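> Let me see the structure of the following:
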Amino acid sequence: MAKKTYDLLFKLLLIGDSGVGKTALLFRFSDDAFNTTFISTIGIDFKIKTVEMNGKKIKLQIWDTAGQERFHTITTSYYRGAMGIMLVYDVTNQRSFENISKWLHNIDEHANEDVEKMLLGNKCDMEEKRQISTERAMMVAKQHTITFLETSAKTNVNVEEAFMKLAGTILEKMNKQSAKVNATGDRADVNLTSTSTSKKCC
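Reported below is the predicted structural model:
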């Protein structure tokens, strides 16, 4: 059997309107490449990148979903297994930002309750065409208590930071959960011993 080359596997998902740059962000992070002629994702696609964090090798399986409504049924089936979801909008496109509420609703409807969310304002290099201010996006992120970053796949601004930050949040949560399980597990052992002793006495 092949030896496992990683300690943990995190499934991440990129969602948002068509054309906001989800595929470009994924390629910039996984291959450090940018292509001006990306075609729209059909259905769903994914890439894998292994990163090191806190002495652990984490395999990131990043799913890139199509933004078009006609692929809705296919893409929403991938929400359930995701541990982290990135909601991407385009800072030069008002509509893509307004649709964030629709994407958040999709997450509530289809994803796990404890999924980690992050809001990304992509194409921040196109300052002269900007329609969404950083402050406005920060307010929305605060309202929904989610992390927010502005990114540019083209000039490689905050791309790695975004993925690493999301992975770090998931790792932190897992560590807290396992610590909690260990603490309750120890107590459970104590209870087991005490009941078995009392049975012996009887």
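> From here on, just use CA atoms for contacts and neighbour counts.
Will do.
> Tally up the residues packed near Thr76, please.
Per other Cα atoms under 10 Å, the neighbour tally for Thr76 reads 16.
> To compare against the first, here's the next sequence to fold:
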Amino acid sequence: MGSSGQGQSNYDLSFKILLIGDSAVGKSSLLVSFISNVVDDLSPTVGVDFKIKFLTVGGKKLKLTIWDTAGQERFRTLTSSYYRGAHGIILVYDVTRRDTFTNLSDVWAKELELYSTNEDCLKMLVGNKVDRESERVVSREEGVSLGKELGCLFLECSARTRENVEQCFAELALKIMEVPRLLEEGSTVKRNILKQKQEHQTPPSGGCCS
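From the prediction side, this is the model:
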């Protein structure tokens, strides 16, 4: 499993991944840790941000467009449209804050059900900040149990130490590729992007003098 820089066009499949969850659970840190292998203390996301990552999983070169959404209530309507067409959704909570865990079923799972347009969409539950084990208030067993209840894959990770960070996205991508409809959509997205590029690059036919 390798990863490569941005700006490539030689990939096999293109998938859209969405990160959701309460503010300050570490969604942006998780994304930056995955994209650049560097983690800083980040300000809360305002509205929506996205980043692109190319990586090879299961013998396929993938382009992942990963959308990082704001957890604050006032941005909720702004982000609803970004659920559209998502192939994978990662629900993030902070293992040191129980409210961020209970809000997954009380708020985020309901929102996902309301806005997600892709019924085959793969979901993953991710407990972040396991590097702060002494402050943990949500056990791994509780995470596993909620994952089963919500029909999600489950992983714990640390954006700060990068433990399981790449695995979160790689495992989700592998599972997406196991769903025929999502696999077809990933191919279609790529074909459409290439078609648009070709149309944009085709010079207009000039007039002819008689």
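> Let me see the contact set for whichever residue in the second structure pairs up with Phe27 of the first structure.
Counting by TM-score structural alignment, Phe27 of the first structure lines up with Val32 in the second structure. Applying Cα atoms under 8 Å, 6 or more residues apart in numbering to Val32 of the second structure gives the contacts Val38, Val39.
> gap between Val32 of the second structure and Asp12 of the second structure?
23 Å (Cα to Cα, to the nearest Å).
> now swap in Asn192 of the second structure and tell me
13 Å.
> So which of these two has more stuff around it?
Asp12 (15 against 11).
> The more buried one against Lys60, yeah?
Yes - between Asp12 of the second structure and Lys60 there is a contact under Cα atoms under 8 Å: 6.1 Å.
> Please, where are all the strands along the first structure?
8-15, 44-53, 56-65, 84-90, 116-122, 147-150 (DSSP state E).
> Just tell me the aligned range of the second one in the second structure.
Spelled out, that is strand 44-53 of the first structure. If you align by TM-score structural alignment, strand 44-53 of the first structure falls on residues 48-57 of the second structure.
> same question, the fourth one
Correspondence between strand 84-90 of the first structure and the second structure is established over residues 88-94, with TM-score structural alignment as the criterion.
> now the last one
When strand 147-150 of the first structure is aligned against the second structure using TM-score structural alignment, it corresponds to residues 153-156.
> any idea which helix is longest in the second structure?
helix 180-201 (DSSP state H).
> now the angle between strand 122-128 and that helix, please.
Here the directions of helix 180-201 of the second structure and strand 122-128 differ by 90 degrees (axes from the mean of the first three to the mean of the last three Cα atoms, to 10 degrees).
> Do I have it right that Ser77 of the first structure meets His110?
Yes - at 7.4 Å, Ser77 of the first structure counts as touching His110 under the criterion of Cα under 8 Å.
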